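Asks: fold the following and give me the result.
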Amino acid sequence: MTDPTPFLIVDDDATFTRVLSRALTRRGYAVKVARSVEEARRLLSEWVPVLATVDLKMEGASGLALIPDLRAASGEMGILVLTGYASIATAVDAIKLGATQYLPKPADADQILAALSQQEARVEAEIEAQPMSVDRLEWEHIQKVLSEHDGNISATARALGMHRRTLQRKLLKRPVRR
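Replies: Just a heads-up that it's a prediction; the model follows:
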């Protein structure tokens, strides 16, 4: 029996990392999670993954700053940049720095593994995907700001410049698919 493939998830979204980590573990990967570029660098000093996903926009340093470190740790590592802020410019930057693939969020474990299994970077393939709707972008942004304020609705409403009751109504709605 072979050892599970080491897989690193670098993302500051606790819910996303928990769900993705669980899904990848069920598929036989040995998953470690880092919530920041700094934490990922500490992990790399003692452990080298075969595959990695890196969130582009996190608190502190951007995920792009980690790509050269991942590439230096292993020239063969599959590196996927995930972002809710997809653009051609950031996709090109990620690929130039050494990422093997780039996907817009939301992405599930199957989409991530499919992208990592591709041998060549294809920037245009990911960008052609249907962009998120304005409603979905709003929902994602609200969730991120809510998380930054530890679930405090009043603080989140102030940060978003929105009335607390309006925010509560938006939070009661189910998220749109795209």
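Asks: drop to CA atoms for contacts and neighbour counts, all remaining ones
Replies: OK.
Asks: quick check: longest helix of the chain.
Replies: For the chain, the helix reaching the highest residue count under DSSP state H is reported as helix 134-148.
Asks: list the buried residues for that one?
Replies: For helix 134-148, the neighbour count (16 or more other C-alpha atoms under 10 Å) marks 136-137, 139-140, 142-148 as buried.
Asks: pipe these into TSV and attach distance to Ala86 per row.
Replies: Rendered in TSV, the data for the buried residues of helix 134-148 read as follows (distance: C-alpha to C-alpha, whole Å):
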residue	distance to Ala86
Arg136	13
Leu137	11
Trp139	16
Glu140	13
Ile142	17
Gln143	18
Lys144	16
Val145	18
Leu146	21
Ser147	21
Glu148	21
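Asks: among these, which two are most distant?
Replies: Arg136 and Glu148 (18.4 Å; C-alpha to C-alpha).
Asks: now the strands: where do they sit in the protein?
Replies: When assigned using DSSP state E, the strands of the chain occupy the ranges 5-10, 29-34, 51-55, 78-83, 101-104.
Asks: could you also give me the structure for this next sequence, so I can compare it with the first?
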Amino acid sequence: MNELLIIDDDAVFATVLARALARRGVASRHVESPAAALQSLDPAPARILLDLNLAGDSGLALLPKLKARSPMARIVVLTGFASIATAVEAVKLGATQYLAKPADADAILAAFGQQEPDPALPVAAQPMSVKRLTWEHVQRVLAEHDGNVSATARALNMHRRTLQRMLAKKPVAR
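Replies: All right, here's what the predicted structure looks like:
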């Protein structure tokens, strides 16, 4: 089956994406929660688009379950809060590709179509800012502590509330 399963808690985004995919001849269905996602794997879709943040639940926690139940499916992780740490972890857990929102239907389909790594990707002309490097480091340490804010704050030697304020903000631009 050539269907695409969209796992995203943002119903508006999923509806718009499903329409754009339909215009390109791609059938899709949408679920909003990890439980609904696991129930919708019969029949197993060929492609799965997985949001990283599912109303507070982690898409990374769902990723191994999806791979176990549907090992041949190509999974693309999509997130509004991209970081190097989560991208690396997603690929380690079996994701085919990792995309930052906003991503259009063409970019998503291209991510599913990519079979091999692309060494011809251009290298960023400007290095990351110190603020962005700090954001990436905090995200990596947070991932190492399984999302535990208190343990992460202790590891970073900072106050928990300060870390919570940092995490509540949008990611710093590159």
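Asks: wait, what's in contact with the alignment partner in structure 2 of Thr25 of structure 1?
Replies: Residue correspondence to structure 2 (TM-score structural alignment): Thr25 of structure 1 is matched to Ala22. Applying C-alpha atoms under 8 Å, 6 or more residues apart in numbering, we find Ala22 of structure 2 in contact with Ser28.
Asks: quickly note the distance from the closest residue to Ala95 of structure 2 other than its chain neighbours to Arg160 of structure 2.
Replies: Here the nearest residue to Ala95 of structure 2 in space, its sequence neighbours aside, is Ile75; by C-alpha to C-alpha, 6 or more residues apart in numbering that works out to 5.0 Å. In this structure, Ile75 of structure 2 and Arg160 of structure 2 are 34 Å apart, going by C-alpha to C-alpha, to the nearest Å.
Asks: more neighbours: which of those two?
Replies: Ile75 (28 against 16; other C-alpha atoms under 10 Å).
Asks: what residues are up against the residue in structure 1 that the more buried one lines up against?
Replies: With TM-score structural alignment as the criterion, Ile75 of structure 2 lines up with Ile79 in structure 1. Residues counted as contacts of Ile79 of structure 1 (C-alpha under 8 Å, 6+ apart) are 51-54, 67, 70, 98-101, 116.
Asks: could I get these as JSON lines with neighbour count?
Replies: What follows is the contacts of Ile79 of structure 1, written out as JSON lines (neighbours: other C-alpha atoms under 10 Å):
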{"residue": "Leu51", "neighbour count": "22"}
{"residue": "Ala52", "neighbour count": "25"}
{"residue": "Thr53", "neighbour count": "25"}
{"residue": "Val54", "neighbour count": "30"}
{"residue": "Ile67", "neighbour count": "25"}
{"residue": "Leu70", "neighbour count": "26"}
{"residue": "Gly98", "neighbour count": "21"}
{"residue": "Ala99", "neighbour count": "26"}
{"residue": "Thr100", "neighbour count": "25"}
{"residue": "Gln101", "neighbour count": "26"}
{"residue": "Leu116", "neighbour count": "21"}
